[in-house]
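**Q** Okay, structure incoming, though there's no sequence with it:
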């Protein structure tokens, strides 16, 4: 699945799903949420007015707006502005990404959540959004009878006002690398020992080392004995 940042207005993009975050505030919609509400002729405001969605952290709602550029709008709660952190953004984007994959959306268009109305630093918000997208998308399917929903093809994070800077591109690359490393560690930890014996685990670690330019130390029985490892 490709992750990228591009200049553009979210509601001008064709995608299998738009993902928009909403704060739990009760006030006027701001930022991307306001733009999505206008593009969907008030569907987001109507959802909030109904009380079926409040913006509570990790709350999800699905709209089918009949819009020519998207079939779905996935709305995710960001919680209160005072409590909003990069970690909360990360988990909110992960939840929305999982839902998009379950729905077979194919492609997702979104924004850096928390960067405007949420008050977070734009680069921090962008990094957290990227991390959440990767973490929410990846899953270990090798040992499942049914692989589950198809992977998404692409998630694009749109910046409306300014040209994309080198700093933003570095934030995307950094966030994707951190999250991909986390996914690798999860996969290795969750793989049964009979499917990943020590020599195979060492090979996987060396491959990851070569790709990331990192360092790896593989211990044999004598070294582990000296360290008192069980």
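**A** Perfect, I can see it now. Note that this is a predicted model, so its numbers are computed, not measured.
**Q** hey, let's count contacts and neighbours off CA atoms from now on
**A** OK.
**Q** ok, which stretches of this protein are helices?
**A** All helices of the chain, identified by DSSP state H, fall at 31-39, 43-50, 86-102, 122-137, 166-190, 198-212, 221-226.
**Q** which residues touch the most centrally placed residue in the chain?
**A** Among the residues of the chain, the one closest to the centroid is residue 133, at 1.4 Å (Cα atoms, centre = their mean). Counting by Cα atoms under 8 Å, 6 or more residues apart in numbering, residue 133 touches 90, 93, 94, 97, 155.
**Q** Could you point out which of the helices of the chain sits nearest residue 149?
**A** For residue 149, the closest of the helices of the chain is helix 86-102, at 5.6 Å, according to Cα to Cα.
**Q** which residues sit against that closest one?
**A** Residues from elsewhere that reach helix 86-102 (Cα under 8 Å, 6+ apart): 17, 19, 57-58, 60, 74-78, 106, 108, 113-114, 120, 124-125, 128-137, 149-152.
**Q** quick one: stretch 17-26 to chain centroid distance?
**A** 15 Å (Cα atoms, centre = their mean, to the nearest Å).
**Q** I meant to write stretch 76-89 there.
**A** Mean-position distance between stretch 76-89 and its chain equals 14 Å (Cα atoms, centre = their mean).
**Q** now do stretch 124-142
**A** On the basis of Cα atoms, centre = their mean, stretch 124-142 sits 4 Å off its chain's mean C-alpha point.
**Q** Likewise for stretch 72-81?
**A** Offset of stretch 72-81 from its chain centre (Cα atoms, centre = their mean): 13 Å.
**Q** can you list contacts of it?
**A** Taking Cα under 8 Å, 6+ apart as the rule, stretch 72-81 contacts 16-25, 54-65, 84, 88-89, 92-93, 95-96, 99-100, 114, 117-119.
**Q** Quick check: ChimeraX command selecting the buried ones in those.
**A** A single ChimeraX command selects the buried members of these (16 or more other Cα atoms under 10 Å):
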select :16,17,18,19,20,21,22,23,24,54,55,56,57,58,59,60,61,62,63,65,84,88,89,92,93,95,96,99,100,114,118
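**Q** from the contacts of stretch 72-81, which ones fall inside strands?
**A** Mapping those onto strands (DSSP state E) picks out 17, 18, 19, 20, 21, 22, 23, 60, 61, 62, 63.
**Q** Who wins on neighbours among the contacts of residue 133?
**A** Neighbour counts for those (other Cα atoms under 10 Å) peak at residue 93, which has 32 neighbours.
**Q** excluding its backbone neighbours, what's nearest that one?
**A** Using Cα to Cα, 6 or more residues apart in numbering and skipping the chain neighbours, the partner closest in space to residue 93 is residue 132 (4.9 Å).
**Q** Count the neighbours of the one you found for me.
**A** Other residues close to residue 132 by other Cα under 10 Å number 27.
**Q** Got another one to weigh against that:
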């Protein structure tokens, strides 16, 4: 069961739980106290800060120090989360609070009830701060245990409960309702990304997406192979031709009350990417179950928009295929015809994401949306350029910059990238309208952006978010980010859409 979250304005000494979480900052001579830490310190007879100093705590980001209270307070454990260096005004930004909250709850696995005073880190506990604390707590508590045989279904673990200490519990309800909705959307994305590909093949991803859409009250459409052929989706069919499990196209549509804007979402749904005939190296190929992270993100985002009841029309177009080598697989030198009639010469079957996205973008554009947002684990070049935590964003200048700003607000780092005109020449083909991949690997992320741009109608503001690294964490957990599926960029997509509504 997902964890619960609530707020209380009762005095700390009248609360109980398995643990209490507080935050401290990082100062030049050791940890800096906060109102929450001071409250716990009083309960412990003034021993908290001294104990932290004795243990060598510094208050840095991702630092969590757990202390036993030995009966000196109403909680057996105090988890002290580092907030990092304070801002010039002495406070801490939402991202620092969110990250500290997530790091603390990750460290408290097995603790069913957790009381958090991280809302009290300086400044008024407004909706933004409450959202950061609650979101960090829920995202940090995420665990994917569906395939753990030592967790029997008939004896599930008790649900975790988080309680935030605030001045006015009633005023916090609306903020926490939004926290719950966002955390559920991120968890859905993570669950889909973490599911092994033998269980999440194209038809199954389409079915799970359709089920989530119906639950959210969305209009749902799923196209199978025959319908894809009739609709001219040559790219989706080509990439899916090597697998015995046929491709699909999923469409989820939300119509908001009093909507004045319409947004098209597109997400890449490669349920497993072997590279096809241009096969990948065996090392780390298992991570390619995450190649449908873009699809998972847009499915969750349109459902989240519906749950929040935003005044906007949103349609998610999700192309889904499995890229495998076989006697029926598409080949280098093949020419693929897309839904909009354009043709590409295939030079690399491992550049398959752009092939299915081309059909999906062409279809999404037929709805004449005001904006088009696409996200995908598109290129390994993204990780070469920006690493594993920062997504690359390309497209129309204004919308690209709006996406980057939205990512900054919610704590999902984004970096705007150019589309230099000279790189488009790398897609020239003597046979077709263009090739799908340039053998010159320089600027690979940007060349892929040029390919996608070929399918965006003139005048349509668009942005592509390359999350090849950020969508799937293969390193150590950090902040509220677990190993495996991260849920990036659901929160950025939501923040971008809300910003477009307000324009």
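**A** Sure, I can see it. Everything numeric here is computed off the predicted structure, so don't read it as measured data.
**Q** What's residue 473 of the second structure aligned with over in the first structure?
**A** Matched by TM-score structural alignment, residue 473 of the second structure corresponds to no residue in the first structure.
**Q** How much space separates residue 473 of the second structure from residue 194 of the second structure?
**A** Noted for residue 473 of the second structure: a distance of 11 Å to residue 194 of the second structure, by Cα to Cα, to the nearest Å.
**Q** quick revisit: which one in the second structure is aligned with the residue nearest to the centre of the first structure?
**A** Under the alignment (TM-score structural alignment), residue 133 of the first structure maps onto residue 137.
**Q** Can you say which two of the ones in strands among the contacts of stretch 72-81 of the first structure are spatially most distant?
**A** Maximum pairwise distance among these (Cα to Cα): 19.5 Å, between 17 and 23.
**Q** picking up where we left off before, turn the helices of the first structure into a markdown table, columns for distance to residue 4 of the first structure.
**A** Output for the helices of the first structure, formatted as a markdown table (distance: least, Cα to Cα, whole Å):
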| stretch | distance to residue 4 of the first structure |
| --- | --- |
| helix 31-39 | 18 |
| helix 43-50 | 26 |
| helix 86-102 | 14 |
| helix 122-137 | 9 |
| helix 166-190 | 7 |
| helix 198-212 | 19 |
| helix 221-226 | 42 |
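**Q** What residues in the first structure pair up with stretch 365-380 of the second structure?
**A** Per TM-score structural alignment, stretch 365-380 of the second structure has no counterpart in the first structure.
**Q** Endpoints of stretch 97-106 of the first structure, how far apart?
**A** One end of stretch 97-106 of the first structure to the other measures 11 Å (Cα to Cα).
**Q** now do stretch 143-154 of the first structure
**A** End residues of stretch 143-154 of the first structure are separated by 25 Å (Cα to Cα).
**Q** what does stretch 93-112 of the first structure give?
**A** Taking Cα to Cα, the span from the opening residue of stretch 93-112 of the first structure to its closing residue is 9 Å.
**Q** Stretch 152-169 of the first structure too?
**A** So stretch 152-169 of the first structure: terminal residues 21 Å apart, Cα to Cα.
**Q** Let me see the contact set for residue 59 of the first structure.
**A** Going by Cα under 8 Å, 6+ apart, the list of residues near residue 59 of the first structure reads 53, 76, 77, 78.
**Q** JSON lines for the residues you listed, including distance to residue 46 of the first structure and neighbour count?
**A** Shown next, in JSON lines, are the contacts of residue 59 of the first structure (distance: Cα to Cα, whole Å; neighbours: other Cα atoms under 10 Å):
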{"residue": "53", "distance to residue 46 of the first structure": "10", "neighbour count": "20"}
{"residue": "76", "distance to residue 46 of the first structure": "15", "neighbour count": "28"}
{"residue": "77", "distance to residue 46 of the first structure": "15", "neighbour count": "25"}
{"residue": "78", "distance to residue 46 of the first structure": "18", "neighbour count": "30"}
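**Q** Can you add distance to residue 209 of the first structure and give these back as a markdown table?
**A** A markdown table is the format used below for the contacts of residue 59 of the first structure (distance: Cα to Cα, whole Å):
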| residue | distance to residue 209 of the first structure |
| --- | --- |
| 53 | 45 |
| 76 | 36 |
| 77 | 37 |
| 78 | 36 |
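**Q** Which one of the residues you listed is nearest to residue 194 of the first structure?
**A** Among these, residue 76 lies closest to residue 194 of the first structure (Cα to Cα), at 39.4 Å.
**Q** Trace the closest one over to the second structure, please.
**A** In the second structure, residue 76 of the first structure lands on residue 81 (TM-score structural alignment).
**Q** Distance of that match relative to residue 491 of the second structure?
**A** Distance from residue 81 of the second structure to residue 491 of the second structure, counting by Cα to Cα: 23 Å.
**Q** Which residue, other than its chain neighbours, is closest to the equivalent of residue 43 of the first structure over in the second structure?
**A** Aligned by TM-score structural alignment, residue 43 of the first structure pairs with residue 47 of the second structure. Excluding the flanking residues, the one nearest residue 47 of the second structure by Cα to Cα, 6+ apart is residue 41, at 6.2 Å.
**Q** was I right about the one you found contacting residue 52?
**A** No. Using Cα atoms under 8 Å, residue 41 of the second structure is not in contact with residue 52, being 11.0 Å away.
**Q** What about residue 216 of the first structure, how many residues nearby?
**A** 13.
**Q** thought it was touching residue 206?
**A** Yes. At 6.6 Å, residue 216 of the first structure and residue 206 qualify as touching, with contact defined as Cα under 8 Å.
**Q** Among the contacts of residue 133 of the first structure, pick out the one closest to residue 69 of the first structure, please.
**A** residue 155 (15.3 Å).
**Q** so that closest one sits right up against residue 2, yeah?
**A** Yes. Counting by Cα under 8 Å, residue 155 of the first structure does reach residue 2; the two are 6.3 Å apart.
**Q** Residue 190 of the first structure versus the nearest residue to residue 147 of the first structure once chain neighbours are set aside, what's the distance?
**A** Spatial nearest neighbour of residue 147 of the first structure, excluding adjacent residues (Cα to Cα, 6+ apart): residue 141 at 5.4 Å. According to Cα to Cα, residue 141 of the first structure and residue 190 of the first structure sit 11 Å apart.
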